[in-house]
Every structure is written in structure tokens, then in C-alpha cells.
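Visitor: Need coordinates for the below:
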Amino acid sequence: MDPVRLPLPVVDAAPVVPAVAKPFVHFAVLDDLLNAARANSLWPLTFGLACCAIEMMAVGASKYDLDRFGAGVFRPSARQADVMIFAGTISRKMGPVIKQLWDQMPSPKWSIAMGGCTIDGGPFKYPNQYAIYEGADHLVPVDVYIPGCPPRPEALIAGILRLQEKIKKGEKGDARP
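Guide: Predicted coordinates:
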């Protein structure tokens, strides 16, 4: 059932805010503030499965400085992360582990698929293969796809910026049907 929305009265800021402080006072919707905070303080859980993980590790180095985008502290635990970055081939044996880690992450949560193997199986995709998943989206919902074999660190940074744009717009990664 949808919540009942009552019309809110329009409040004039003139009597509340003194004229001296008006340039420094901004009114905003609380959800917009929360989304901006979420977008600029991402806590990624790295899941390096193959060669793309080397490029993902390079992003954490000082040359690329991922901290300037608010995502520089990689988390070792799923319970402390809100973004899962897949990098590499996903084998059938790793599928249940990935699903379990995804379920352990607190909501809201997002995911990034990095590299051709993670997106659709890459060069290991052939008829009747049994060992790998043909894409991370068979396990968890993916918010951002970063193509390449392996993608450059700049591409991962662009993917993180794209995810930040989605979060600022209010998109919830785990709230999809």
C-alpha cells in the first residue's frame, strides 16, 4: 500500500533566515542529501577473480588516487561494503560464494562488472561450456558494466563516476524486481 502524502505548506525562508545568512543557507530534500553522501563515500568490496583484478588494484595506487572520488578505502568484509566490484572470470564454484557475499552486504548496495569475462564470459564463452558463468548478472544485479580485456584503470574510474551519478539520482542498486 502506498503511503498517504499530505500536502506540505510552503514556508517562506525570509522570516526564518536573517538577511546576512541567506547566501549561506540552502534548503534541500533529505533524500537528495543522503544520496549525495552515499555517492561520495562508496566503500567497495573488491572481488578480483582474474587478470582484471590487477587493473583494479592499480586504481587504488597513488597514480590514480581513487580517494578523490570517495571510493579509495577497499573493504575486506561484505558487511562493511556497499559496492561490489567484480573483476575477472566467474567460475561455477565461486558463484555461491559471490551470492552469499552479496546477501551479506547491507542495503542499499550496488555492483560493478569489470572486464569482458565478468560481463559475458569473455574468451571462455563457448557452446556447452560448464565451468563459468556467462556474466555476473546471472548472480546479482549489475549497475555498471565496464568493457575491456582488461579495462584500463581510467575505465574503472569512469565506471565509479557513472555509479555515483546513478546514486545521486536516487537509483537503488538492490531494489530491482
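
Visitor: alpha carbons only for contacts and neighbour counts from here, please
Guide: Noted.

Visitor: Tell me which other helices or strands the helix or strand encompassing G159 touches.
Guide: Element membership for G159 (DSSP states H and E) is helix 153-168. Contacts defined by 3 or more Cα pairs under 8 Å, 6 or more residues apart in numbering; DSSP states H and E place helix 153-168 against helix 30-39, helix 52-59, strand 144-146.

Visitor: Which residues does the last one contact?
Guide: Strand 144-146 is contacted by residues S111, I112, A113, M114, G115, G116, I119, A155, L156, G159, R162, L163 when judged by Cα atoms under 8 Å, 6 or more residues apart in numbering.

Visitor: do stretch 153-168 as well
Guide: 32, 35-36, 38-40, 55-56, 58-59, 64, 66, 69, 112, 114, 143-146.

Visitor: Could you identify the buried members of the residues you listed?
Guide: Neighbour counting with 16 or more other Cα atoms under 10 Å marks 35-36, 38-40, 55-56, 58-59, 66, 112, 114, 143-146 as buried within those.

Visitor: okay, now A71: neighbour count?
Guide: A71 has 20 neighbouring residues, counting by other Cα atoms under 10 Å.

Visitor: Next one: the nearest residue to it once chain neighbours are set aside from Q100, what distance?
Guide: Distances taken as Cα to Cα, 6 or more residues apart in numbering place L42 nearest to A71, at 4.7 Å, with adjacent residues excluded. Distance, L42 to Q100, using Cα to Cα, to the nearest Å: 20 Å.

Visitor: Which of the two has more residues huddled nearby?
Guide: Counted by other Cα under 10 Å, L42 and Q100 do not tie: L42 has more neighbours, with 23 against 12.

Visitor: And this one, please, so the two structures can be compared:
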Amino acid sequence: LFIVFKRSSPAFANALARNVVGSVGARCMSSQVVPRTQDEIIAKPDSAAEFVLSSLDKLYNWAFTASTWPMTFGLACCAVEMMHMAAARYDQDRIGIVFRATPRQSDVMIVAGTLTNKMAPGLRKVYDQMPEPRWVVSMGSCANGGGYYHYSYSVVRGCDRVVPVDVYVPGCPPTAEALMYGMLQLQKKIKRNRVTTMWYRKY
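Guide: Here you go, the predicted structure:
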């Protein structure tokens, strides 16, 4: 009875009206100010130009998702699990992952292991030789943040200080299943990428 009385009171009606008007006004303001997201443009393009660009993005990203070729860059014990992912038990080839021995033909770099200060310039040089678009997977605690050798004078505390990282795979060492899951997440990220508007990210 108390709830019915409170809901039927004029104060409750006025408060409800203010909330409704405020929410409608906020939606109107947000529709005028907030631009559309990339997912909204791809899902429902407004113009022919957006339709063409989003279709090109879908085709380009589909091709890259089905053929992610990582650069073989094993630095420490994590490379053993990386090789395990390429073996017959997990068979990375079935999802389009093929290791390449040259940076000119690869678009993904898997940093597997401890990155030292002496190796950091070589890592950056190999990354610069990869064609764009390119992605980096940081595999293991040592590549993520120094790991067991975090306080060593000769270890870089995370390869993201040298190259931009897209996916972090935790573990010491991470299993082949974890690396496979990280590669699948990278493929999802590639699928959401907009190649036609990628140029502005450099500036």
C-alpha cells in the first residue's frame, strides 16, 4: 500500500517526468555530438563511400586473418612452446599461421623470451623491415615485463618499450594452447581493423 501511494503521488510523477525528459535530452545531445563508431559504420554504412570502404576493409581483413605469417623470433625458453604450437598436436597451419624466416614476408612478430639490451636494436631493426600492416605478440612474462630477470641490469623490462605490442600472452612459459589463443585474439583484432583509415595513426 505504501509503494502504491508513493508511486501515485505528484512528487513521484514529477520526478519520473524529469527523468524521462532528461534522458531524451541526453540522447538527443549524444546523437548530435558523439560520432559513429567504426563498428557502427561497418555494420550499417550511411553512404556509398562508407559501403565501399567498409567492404574493402572486410575483404582485406579477411585475407590477412586467414594468412597470419609470424616471424620466427625465439629468444629464450618460450620459443620451445612456440615450436610446440607449430608441431602436429596443435597444427597452427590449419588456421593460416605459417612461420617465415624473413621479415620481408611476415606480418606478425612473436617475441618469445627475454629481450636483452644488446638484442633490442636487432629486434627493432627486424620490426622496421616488416611490411605494413604489422602486428606484435609478446609471449611470456619476460617479454611482457622482464619476468624473472626484471631487476637485471641487462634486460629490457618489456618489449613494448622497443616495439608496439598488440597481444600479450602471460605465463612462464605460456603453454602452446595459450599462444594459440593469443593468435586467435590477434586474428579477431585484425578482423576489426580499418585498413582504409590506418594511415592517420602514424601522425
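
Visitor: Contacts only, for T46 of the first structure.
Guide: T46 of the first structure makes contact with F74, R75, P76, M84, I85, F86, A87 under the criterion Cα under 8 Å, 6+ apart.

Visitor: rerun at 7 Å
Guide: F74, M84, I85, F86 (Cα atoms under 7 Å, 6 or more residues apart in numbering).

Visitor: So it versus V140 of the first structure, what's the distance?
Guide: 15 Å.

Visitor: Just give me the match in the first structure for P170 of the second structure.
Guide: Aligned counterpart of P170 of the second structure in the first structure: P147 (TM-score structural alignment).

Visitor: Repeat that for M82 of the second structure.
Guide: In the first structure, M82 of the second structure lands on M56 (TM-score structural alignment).

Visitor: Against F86 of the first structure, how distant is its match?
Guide: In terms of Cα to Cα, M56 of the first structure sits 9 Å off from F86 of the first structure.

Visitor: ditto for L33 of the first structure
Guide: Taken as Cα to Cα, the span from L33 of the first structure to F86 of the first structure is 28 Å.

Visitor: between those two, who's got more neighbours?
Guide: Neighbour count, other Cα under 10 Å: between L33 of the first structure and F86, F86 has more, with 28 against 12.

Visitor: wait, isn't the more buried one in contact with F47?
Guide: Yes: between F86 of the first structure and F47 there is a contact at 5.1 Å, judged by Cα atoms under 7 Å.

Visitor: all helices of the second structure, in order?
Guide: 2-7, 10-33, 38-43, 48-65, 78-86, 120-129, 141-145, 176-191 (DSSP state H).

Visitor: Could you say which of these is packed most deeply?
Guide: For the helices of the second structure, the largest average neighbour count (mean count of other Cα atoms under 10 Å) is found in helix 141-145, namely a mean of 26.

Visitor: where in the first structure is the aligned partner of it, by residue range?
Guide: Against the first structure, helix 141-145 of the second structure falls on residues 116-120 (TM-score structural alignment).

Visitor: Superposed on the second structure, what's the mean shift for the matching stretch?
Guide: In the superposition with the second structure, the average deviation recorded for stretch 116-120 of the first structure is 0.2 Å (mean Cα distance after the TM-score superposition for the first structure).

Visitor: Need the contact partners of that stretch.
Guide: Here stretch 116-120 of the first structure has contacts from 86-90, 113, 122, 134-136, 145, 147-149, using Cα under 7 Å, 6+ apart.

Visitor: Just the buried subset of those residues, please.
Guide: Using 16+ other Cα under 10 Å, the buried ones in the contacts of stretch 116-120 of the first structure are F86, A87, G88, T89, I90, A113, G122, E134, G135, A136, Y145, P147.

Visitor: can you tell me which residues contact M56 of the first structure?
Guide: So M56 of the first structure contacts P153 (Cα under 7 Å, 6+ apart).

Visitor: ok, 10 Å please
Guide: Going by Cα atoms under 10 Å, 6 or more residues apart in numbering, M56 of the first structure touches 46-48, 85-87, 114, 150-157.

Visitor: How about C172 of the second structure?
Guide: C77, C78, G113, M139, G140, S141, C142, G147, Y148.

Visitor: now with 7 Å?
Guide: Applying Cα under 7 Å, 6+ apart to C172 of the second structure gives the contacts G140, S141.

Visitor: repeat for D107 of the second structure
Guide: Contacts of D107 of the second structure (Cα under 7 Å, 6+ apart): T68, W69, P70, M130, P131, P133, R134, W135.

Visitor: corresponding residue for it in the first structure?
Guide: D107 of the second structure maps onto D82 in the first structure, with residues paired by TM-score structural alignment.

Visitor: Next: Q129 of the second structure.
Guide: Under the alignment by TM-score structural alignment, Q129 of the second structure pairs with Q104 in the first structure.

Visitor: Kindly report the same for L56 of the second structure.
Guide: Aligned partner of L56 of the second structure by TM-score structural alignment: L30.

Visitor: residues in contact with its match?
Guide: Shown in contact with L30 of the first structure (Cα under 7 Å, 6+ apart): no residues.

Visitor: quick revisit: what angle sits between the helix holding G159 of the first structure and helix 52-59?
Guide: 80 degrees (axes from the mean of the first three to the mean of the last three Cα atoms, to 10 degrees).
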